[in-house]
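# build the 3D model from these lines:
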Amino acid sequence: MINKRIFVAGMAASVLFSACKTKDLKMSTSKEENAPTNKVVVYQVFTRLFGNKNTTNKPWGTIEENGVGKFNDFTDKALHEIKDLGVTYIWYTGVPHHALVRDYTAFGISNDDPEVVKGRAGSPYAVKDYYNVNPDLAENPANRLQEFEALISRTHKAGLKLIIDIVPNHIARKYEGKNNPEGVRDFGADDDVTVEYKRDNNFYYIPNSPFEIPDNDVPLNGEKNPLIDGKFLENPAKWTGNGSRKARPDQNDWYETVKVNYGVRPDGSKDFPELPAGYDQKSYQEHFAFWQDKDVPNSWKKFRDIALYWTAKGVDGFRYDMAEMVPYEFWSYMNSAIKMKNPDAFLLAEVYNPNEYRNYIRLGKMDYLYDKVETYDKLKDVIRGKSSPDGLSDIQNRMSDIEHHMLHFLDNHDEQRLSSPEFAGTPERGKPLMVVSATISTSPTMIYFGQEVGEAGNEDAGFGKRSRTSIFDYIGVPNHQKWMNDGKFDGGKLSDSEKSLRDFYKRLLNFSIKSSALMGSFQEIQSVNRQNNSYGELIYSYVRWSEKQKLIVVTNFSSEKTSEFELKVPADVISKWKLKDGSYVLVDKLYSKSKTYFTVKNGEGTALVKIGPSESFIYEVN
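The predicted structure follows:
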């Protein structure tokens, strides 16, 4: 499995990336459109795995051997417990029908060739039919769409909103739109396959060259299957999803997918209208109006229609896979159309190039981007002993104009589990990272199911290996299954430490969605406290405030050392807070057990703090 971020970095000089060059953008000072007034918390679930009660976990196991979760496993009780955790949105990952190795021909679904499927259960990012859902997820595959529609209703009834994936950059090698609405033509149905490129072709082609299976590809771990014959019929071959132009892609390429053509010529130039200067300052309504009389490539219309189809069914937003591989003009076109139907739609993009952030937010009209290569990577370096926490302040200040748009996370389906030895090592060591991730900015916070009970991703699932919970295999998620407790969703099988960890997440997330200060201002106080010799090397502190609430956040990344010191809050913060000289009480909002006195004298604040290993305080000034 190729690392997406390494791939993107390697593609930085490619012609396709040259189509998305950064423009010099004036800093936006306009009021945020439809900005939330409270913190948003996203709970990502890998839908296929969430409800699976089977604990066999055989590598390369079948559904019969290892089990699979269903839409119906998201019961009213399960959804209530997720909401009670402090969640506002659920991201149901892996819902659109993607390629997989299982016989559903009795339901009118063609078999997928294992030679262009990763794993047995298949990658959720090799979508086979955008107008239906994964048959694995349904009790009755014939009614799979109706079962998902019922889940949409249950989710909303529970007081939650939901998002699903859309993957505009690539689709499954064998895409078959058998559920297209009337008048919708399938991808590639009208393509001229005799040329490499044509603006309204949906794909790029390699004329006169048939597709060849990658060398050393061993589908299903060598298991015999009547569809495994060393070939996959595709003539002419199409460009592979990551942009490979080889008829025989490399084993590390995204060979199970094909790249979608958005009107970017093979030399990287654009074959569509560009946004005029100043559109980084314009609203989604103005972006929508701009595109109304424009002739755009056929693929743009197809994906817009897909997004509007799911929006009409009640889906509240989308997470876009590898969004930076698609030009931001397309995102302007599609996102503005979505916002015209649902102004509150939640639009989240996977983007890893900081130089492109403002383009995709301001020109592409994205609500949120992954804060991966800045905050996430810094926190991971800190807990692994590779970096000081001081740089967190620089990141926050550097992105102050867009910080609200940079979604924070420590765990997701692509990354190593927070509790794994490759990351924090233990759930306890992940706690200070989580406090900072959730409280340092106004951005949404995301957690990945199982994170809140210390899931470490130790399984060898087959195609997917340990440290990440596999997205390619039928597998169980052990710590999550203990919380699930055979469908009771009451944590009945959790250990005391796992229950305590979930309680920590519940306290933190619920505080975050109710705190006005966390939607207010940020200022680091790290630099002034660093001068104190008793201030530990791995302590980090900052303040957050609104008119109604003033917070001091102190966290200890050390898992071994207790630090005791005099915390200082500088005069400029005290002035902004309009505090007079005198004594105040600091109450920790995580557990409300720790109180300390805060003294303001000559316009400067001080408090004695004793903080244990991996401990954090969110002090409210009373």
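
# contacts and neighbour counts: CA atoms only from here.
Noted.

# Leu567 belongs to a strand?
Yes: using DSSP: H, G, I helix; E, B strand; the rest coil, the assignment for Leu567 is a strand.

# can you give me the strands in the stretch 1-150 of the chain?
Remark: strands assigned in the stretch 1-150 of the chain by DSSP state E, counting those that start in this stretch are 41-46, 89-93, 96-98, 127-133.

# rebuild those strands as JSON lines, extending it with mean neighbour count and distance to Gly457.
What follows is these, written out as JSON lines (neighbours: other Cα atoms under 10 Å; distance: least, Cα to Cα, whole Å):
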{"stretch": "strand 41-46", "mean neighbour count": "23", "distance to Gly457": "13"}
{"stretch": "strand 89-93", "mean neighbour count": "23", "distance to Gly457": "17"}
{"stretch": "strand 96-98", "mean neighbour count": "25", "distance to Gly457": "23"}
{"stretch": "strand 127-133", "mean neighbour count": "24", "distance to Gly457": "25"}
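
# out of the ones you listed, which is closest to Asp496?
Closest approach to Asp496 among the strands of the stretch 1-150 of the chain is made by strand 41-46 (22.9 Å; Cα to Cα).

# and that closest one, what other elements does it pack with?
strand 89-93, strand 445-448 (3 or more Cα pairs under 8 Å, 6 or more residues apart in numbering; DSSP states H and E).

# okay, angle between that strand and strand 89-93 too, please.
Angle between the axes of strand 41-46 and strand 89-93 is 20 degrees (criterion: axes from the mean of the first three to the mean of the last three Cα atoms, to 10 degrees).

# can you list contacts of stretch 532-549?
388-390, 440, 515-526, 529, 550-558, 563-566, 577, 620-621 (Cα atoms under 8 Å, 6 or more residues apart in numbering).

# the strands of the stretch 1-150 of the chain into a markdown table, with extra columns for distance to Pro59?
Output for these, formatted as a markdown table (distance: least, Cα to Cα, whole Å):
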| stretch | distance to Pro59 |
| --- | --- |
| strand 41-46 | 18 |
| strand 89-93 | 22 |
| strand 96-98 | 21 |
| strand 127-133 | 24 |
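
# quick one: Phe489 from Trp577, how far?
As judged by Cα to Cα, to the nearest Å, Phe489 and Trp577 stand 43 Å apart.

# now the nearest residue to Ile383 once chain neighbours are set aside, what's its secondary structure?
Spatial nearest neighbour of Ile383, chain neighbours left out: Ala424 (6.0 Å); criterion: Cα to Cα, 6 or more residues apart in numbering. Here Ala424 is coil, with the state taken from three-state DSSP.

# and for comparison, fold this next one:
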Amino acid sequence: MINKKVFVAGLAATMLFSACKTKDLKMNKKEETPAYRKIVVYQVFTRLFGNKNTTNKSWGTIEENGVGKFNDFTDNALHEIKDLGVTYIWYTGVPHHALVRDYKAYGISDDDPEVVKGRAGSPYAVKDYYNVNPDLALNPANRLQEFEDLIARTHKAGLKVIIDIVPNHIARKYEGKNNPEGVKDFGADDDVNVEYSRNNNFYYIPNSHFEIPDNDIPLNGEKNPLVDGVFDEKPAKWTGNGSRKVKPDQNDWYETVKVNYGVRPDGSKDFLELPAGFDQKSYEEHFAFWQDKDVPDSWKKFKSIALYWTAKGVDGFRYDMAEMVPYEFWSYMNSAIKMKNPNAFLLAEVYNPNEYRNYIRLGKMDYLYDKVETYDKLKDVIRGKSSPDGLSDIQKSLSDIEHNMLHFLDNHDEQRLASPEFAGTPERGKPLMVVSTTISTSPTMVYFGQEVGEAGNENAGFGTRSRTSIFDYIGVPNHQRWMNEGKFDGGKLSDSEKNLRDFYKRLLNFSINSPALMGSYQEIQFANRQNNAGYDELLYSYVRWSENQKLIVVANFSSEKTSEFELKIPADIISKWNLKDGEYTLTDQLYLQNKTKLNVSNGEGRAKVKIAPSESFIYEVK
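Next comes the predicted model:
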């Protein structure tokens, strides 16, 4: 049964959203400007993207399972990514992180497997922020230059570059061997005899030795001279997720240590907070505010890191676990980045809806993950746990920040969209992708392999199936078939995989060229769920429009049922669109084949729709 109170609230809110959408878009005047088009981010796990090896041995070495390199992102590969409808590439796992491999010939110390997850290591246990992962280079001695060359190739292809910064924690064994002049290592000046000091980079457990977690079996029990049950850390430091134990639990982020930003152990702040009203101030005003302020040492270190990569041509950053770091720090660092590059793309991993606006308005973030709202709702819908009706309420709750909430259905942390644990098949993921891409003005993100149905079925070792492992050397089968030994032409894809990639290409390219998708939104779900024969509970519909384009989106989340019904377009929308009584053609913009008629009579619209299982239409009104 439809919840009328929910729908009425949602309808009121979405009408408000239509009237007061993000002020700075001003689409009626600027909708033909490229800067006001949709952003599409293509996330690649860099060490996996170019790997042609298909062995996929669990816990396999780099020699057994292979690894991708910076140079695998050829001009042709980048062209194909751009042609998919992509505007930014997020190269995940670029900064030099801890891993289990001998690079001593290049001046790199060994990492103890007992504080490395997997063999290839977590990209979020960064060991040296001023260099890059040696696994990714043809010549590890020249690894930084090889990445700089990749930045240049990416820009030449018309794409922008995002990399990770992980301010909350660093590798247990951090060694800044490539620091710029005047930059000291993390912890170099710390007073290790106290738990906390404002300018310490870490929190300490004085007079203690770090202990390896129980049940930690590094390298799956393989013999290694560094595996001796001991990691030399005295005094022990707090662990990355905030654990204050000398011996962290196995599920703690034991491979990392938490960075101190001047937050005392009791949670109080040991630094100046932003004055009232700064949520309404520009990044220039935030930057000016911090110029004469004394800030904790860790703030300065991470600002230097961000500006170092900005100077090398990196166009933006994805910040891991940003909500574990105070938003005053983000104000300090992000405003400095924006002063160097006003168009920098700053994306934060934040999961607490109560903090969204603080990180956007006070922390000066451009975008946050829309994980616990839109992503979780769509996942529940396709798994049969929820009706799509609640999507309207989500749009209501986020109406003032909808542009800042990046949408995704797949990333390195989540179960693959096509996995049995999520949608089950790539085709069942299609209506989710249409809604995720078109329901708001926010950026869309696609994880490499998603567009060819990668299901993450490999037992990689430390990493578990349903997620493509971020800890192991592994191949990505569906993606490898598209890569086709470096031809990047899809030559080994099945027909269904080719069709799926064609669907993504059509959808993403439409989205980046549609002015309506940067315009207004209003749900029409309530009008159609009331007394509408044939309008199934697993259907969802809404409209998007700008001055020159009007769209009607209908998605069928059912994988079994074809629905046939008369779609209603309420009178208030017909009025906003200035449609006179008469007949209009609706043409689906994904395939330009499905057409129907919109009949407007007495100021209300109706259109006959027949929609197959897992099908979606993006009708344009003509």
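
# just the buried members of the contacts of stretch 532-549 of structure 1?
By neighbour count, with 16 or more other Cα atoms under 10 Å, the contacts of stretch 532-549 of structure 1 hold 388-390, 440, 515-526, 529, 550-558, 563, 565, 620-621 as buried.

# end-to-end on stretch 516-534 of structure 1?
32 Å.

# that older thread, which of the strands of the stretch 1-150 of structure 1 sits closest to Glu274 of structure 1?
strand 127-133 (27.5 Å).

# off-centre distance for the closest one?
20 Å (Cα atoms, centre = their mean, to the nearest Å).

# show me what it is packed against.
Short answer (3+ Cα pairs under 8 Å, 6+ apart): strand 127-133 of structure 1 packs on strand 96-98, helix 144-157, strand 170-172, helix 298-312.

# so which of these is the most packed in?
Ranked by average neighbour count under the criterion mean count of other Cα atoms under 10 Å, those are headed by strand 170-172 at a mean of 27.

# that one against structure 2, how far on average?
On superposition with structure 2, the mean distance recorded for strand 170-172 of structure 1 (mean Cα distance after the TM-score superposition for structure 1) is 0.1 Å.

# mind putting the helices and strands packed on strand 41-46 of structure 1 in CSV, distance to Leu151 of structure 1 included?
Shown next, in CSV, are those (distance: least, Cα to Cα, whole Å):
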stretch, distance to Leu151 of structure 1
strand 89-93, 10
strand 445-448, 19
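
# nearest to Asn225 of structure 1, of the ones you listed?
The nearest among these, by Cα to Cα, is strand 89-93 at 28.1 Å.

# now the closest one on structure 2. Mean distance?
Strand 89-93 of structure 1 sits 0.1 Å off on average (mean Cα distance after the TM-score superposition for structure 1).

# for that strand, packing partners?
strand 41-46, strand 161-166.

# mind putting these in a markdown table, distance to Ala312 of structure 1 included?
Below are those laid out as a markdown table (distance: least, Cα to Cα, whole Å):
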| stretch | distance to Ala312 of structure 1 |
| --- | --- |
| strand 41-46 | 21 |
| strand 161-166 | 13 |
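
# looking at the ones you listed, which is nearest to Asn355 of structure 1?
strand 161-166 (23.3 Å).

# who's in contact with the biggest helix by length in structure 1?
When structure 1 is parsed with DSSP state H, its longest helix is helix 496-514. Under the criterion Cα under 8 Å, 6+ apart, residues 38-41, 84-87, 427-428, 435, 438-439, 452-454, 491, 518, 589-591 lie in contact with helix 496-514 of structure 1.

# on that earlier part again, please name whichever of the helices and strands packed on strand 127-133 of structure 1 is nearest to Gly462 of structure 1.
Gly462 of structure 1 sits nearest to strand 96-98 of all these, at 18.7 Å, using Cα to Cα.

# structure 2: matching residues for the closest one?
Mapped onto structure 2 using TM-score structural alignment, strand 96-98 of structure 1 spans residues 95-97.

# stretch 7-24 of structure 2: how far from the chain's middle?
With Cα atoms, centre = their mean, you get 26 Å for stretch 7-24 of structure 2.

# run a quick neighbour tally on the residue lying closest to Asp190 of structure 2 once chain neighbours are set aside.
Spatial nearest neighbour of Asp190 of structure 2, chain neighbours left out: Asn200 (4.7 Å); criterion: Cα to Cα, 6+ apart. As a burial measure, Asn200 of structure 2 scores 24 neighbours (other Cα atoms under 10 Å).

# and Asn200 of structure 2, how close does it get to Pro431 of structure 2?
Counting by Cα to Cα, the gap from Asn200 of structure 2 to Pro431 of structure 2 is 50 Å.

# and the residue lying closest to Phe147 of structure 2 once chain neighbours are set aside, how many neighbours?
Once flanking residues are discounted, Phe147 of structure 2 sits nearest to Phe70: 6.4 Å by Cα to Cα, 6+ apart. Counted with other Cα under 10 Å, the neighbours of Phe70 of structure 2 add up to 23.

# which residues touch Phe70 of structure 2?
46, 136-138, 146-147, 150.

# you'd agree Thr14 of structure 2 is in a helix?
Yes: Thr14 of structure 2: assigned to a helix according to three-state DSSP.

# what sits against it?
392, 395-396, 399, 521-523.

# I'd like those residues laid out as CSV, including distance to Tyr319 of structure 2 and secondary structure.
What follows is these, written out as CSV (distance: Cα to Cα, whole Å; DSSP: H, G, I helix; E, B strand; the rest coil):
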residue, distance to Tyr319 of structure 2, secondary structure
Ser392, 29, helix
Gln395, 24, helix
Lys396, 26, helix
Ser399, 24, coil
Tyr521, 29, strand
Gln522, 32, strand
Glu523, 32, strand
